[in-house]
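# need a 3D model of the following:
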Amino acid sequence: MTQLPVRRPQRGITLVESLVAIVVMALGILGILGVQMRTLTDTQAGVRRAQAIRLIEDLGERLQNNPDALGNLSAYTATPTSSDNCASTACAPDRLATYDIKQWRTSVSDALPGSQVIVFIPQGGPRQLGVLIGWSETRYNQDGKSFTTAEKAALTAPLTVSGTNSAGAAVNCPANLICHLQYIQPTQRCTPWGLGGGALYCPN
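Presented below is the predicted three-dimensional model:
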């Protein structure tokens, strides 16, 4: 009588089980990478907003150092292409304002490449200066592709800000940009010379 072979219990894992394990592990790694990328994007957005706030604070400090910033608000709303070098020589308040805004706009371009800046005198607030800085956020949809124009507009809509300038016109955040709007208070340490006004007297 022929003796049947004894079946031994299965040991190890089959090829199918190995493939399933690899697929599950790959999906887990992709999920972790997706969370990390989203966290990195949110962190970058926070860093850019912090940079924008610090840049506006820097402009506010420049206004504080100008003895007649309040009397030269219109100079801060311009985009000068040239100015006196007020870092090495003393400048009058109007020339200092032109120098400060030119240097400040350069600082914004260096810190936030591709950004846009709008400096305006708000309506009903001649003793204030509105500063709006807009920057671009690089984001991708769930398929790893860049957002379309409509998707970018929908994404940035809750994050847009707007104001009103002295002429009553709206000052809006540029399309597809995320903006930060802040109002700063200028100073005026110069006083009119004499009761009739005229030239300004600026004490040292």
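# from now on I want contacts and neighbour counts done on CA atoms only, so please keep to that.
Will do.
# and the longest helix seen in the chain, what other elements does it pack with?
Scanning the chain for the helix with the most residues, using DSSP state H, yields helix 15-65. Here helix 15-65 is seen to pack against helix 93-111, strand 129-135, strand 178-184 when contacts are counted using 3 or more CA pairs under 8 Å, 6 or more residues apart in numbering; DSSP states H and E.
# can you tell me which of these is most buried?
Comparing these by mean neighbour count (mean count of other CA atoms under 10 Å), strand 129-135 ranks first with a mean of 24.
# Met25 - how many residues pack around it?
Other residues near Met25 come to 12 when the count uses other CA atoms under 10 Å.
# do you know how far it is from Leu19?
Distance of Met25 to Leu19, computed by CA to CA, to the nearest Å: 10 Å.
# now the other sequence, so there's something to compare against:
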Amino acid sequence: MAHMNRSDKRRQSGVTLIEVLVAKVILAGGLLGAAAVQLNALKHTDSALMTTQASFIAYDMLDRIRANPAADYAGQSAGSGLHGVLGQDLSDFKRNVRQFGGASAKGSIAINERQVAITLQWDDTRAGGQWQTFSLTSQIASGFAVGAS
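Below is the predicted model:
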């Protein structure tokens, strides 16, 4: 058994090449799988980032509404020639929504008595091209202007 003749050595060297080929095929499949997982992770990370940015914009607007209780945020739009704090707040909100979600993104503010609802919608193309929505609803102190949604 310690001594092999020439024909046994040739046969064994062929088996080694097949083993290397099988190992390379398995490694290639594993690398392709890892790449697919990485691409999926990038897609979902970007989608989560967009949702986080939407929440920052909505909370910023809610803080502005609480800081300026006499203004009617729901009854006005940023393009209606408003001046002062209300006009600046609505202009900033509109600009923030467009910078975050592009020209097709939408933001709305609805105030019903003491309840404020701020909604942002954007096209999340990296997450399957679906429209995503973030809504923030909060109670505010009395004395705020009531506006139509």
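# mind putting the helices and strands packed on helix 15-65 of the first structure in a markdown table, distance to Thr43 of the first structure included?
What follows is those, written out as a markdown table (distance: least, CA to CA, whole Å):
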| stretch | distance to Thr43 of the first structure |
| --- | --- |
| helix 93-111 | 16 |
| strand 129-135 | 15 |
| strand 178-184 | 14 |
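# quick one: which of these is nearest Ala153 of the first structure?
Set against Ala153 of the first structure and scored by CA to CA, those come closest in strand 178-184, at 10.0 Å.
# Ala67 of the second structure: what's it in contact with?
Contacts for Ala67 of the second structure (CA atoms under 8 Å, 6 or more residues apart in numbering) come out as none.
# which residue lines up with it in the first structure?
When the first structure is aligned by TM-score structural alignment, Ala67 of the second structure is paired with Asn65.
# any idea how far Ala153 of the first structure is from its match?
Asn65 of the first structure sits 39 Å away from Ala153 of the first structure, going by CA to CA.
# try Gly31 of the first structure
Per CA to CA, Gly31 of the first structure is found 27 Å from Ala153 of the first structure.
# Val119 of the first structure reaches Ala75, doesn't it?
No: assessed by CA atoms under 8 Å, Val119 of the first structure is found out of contact with Ala75, at 10.0 Å.
# who's more crowded, those two?
Comparing Val119 of the first structure with Ala75 by other CA under 10 Å, the one with more neighbours is Val119, at 23 against 19.
# before we move on, the earlier item: out of the helices and strands packed on helix 15-65 of the first structure, which is closest to Val6 of the first structure?
Val6 of the first structure lies closest to strand 178-184 among these, at 73.0 Å (CA to CA).
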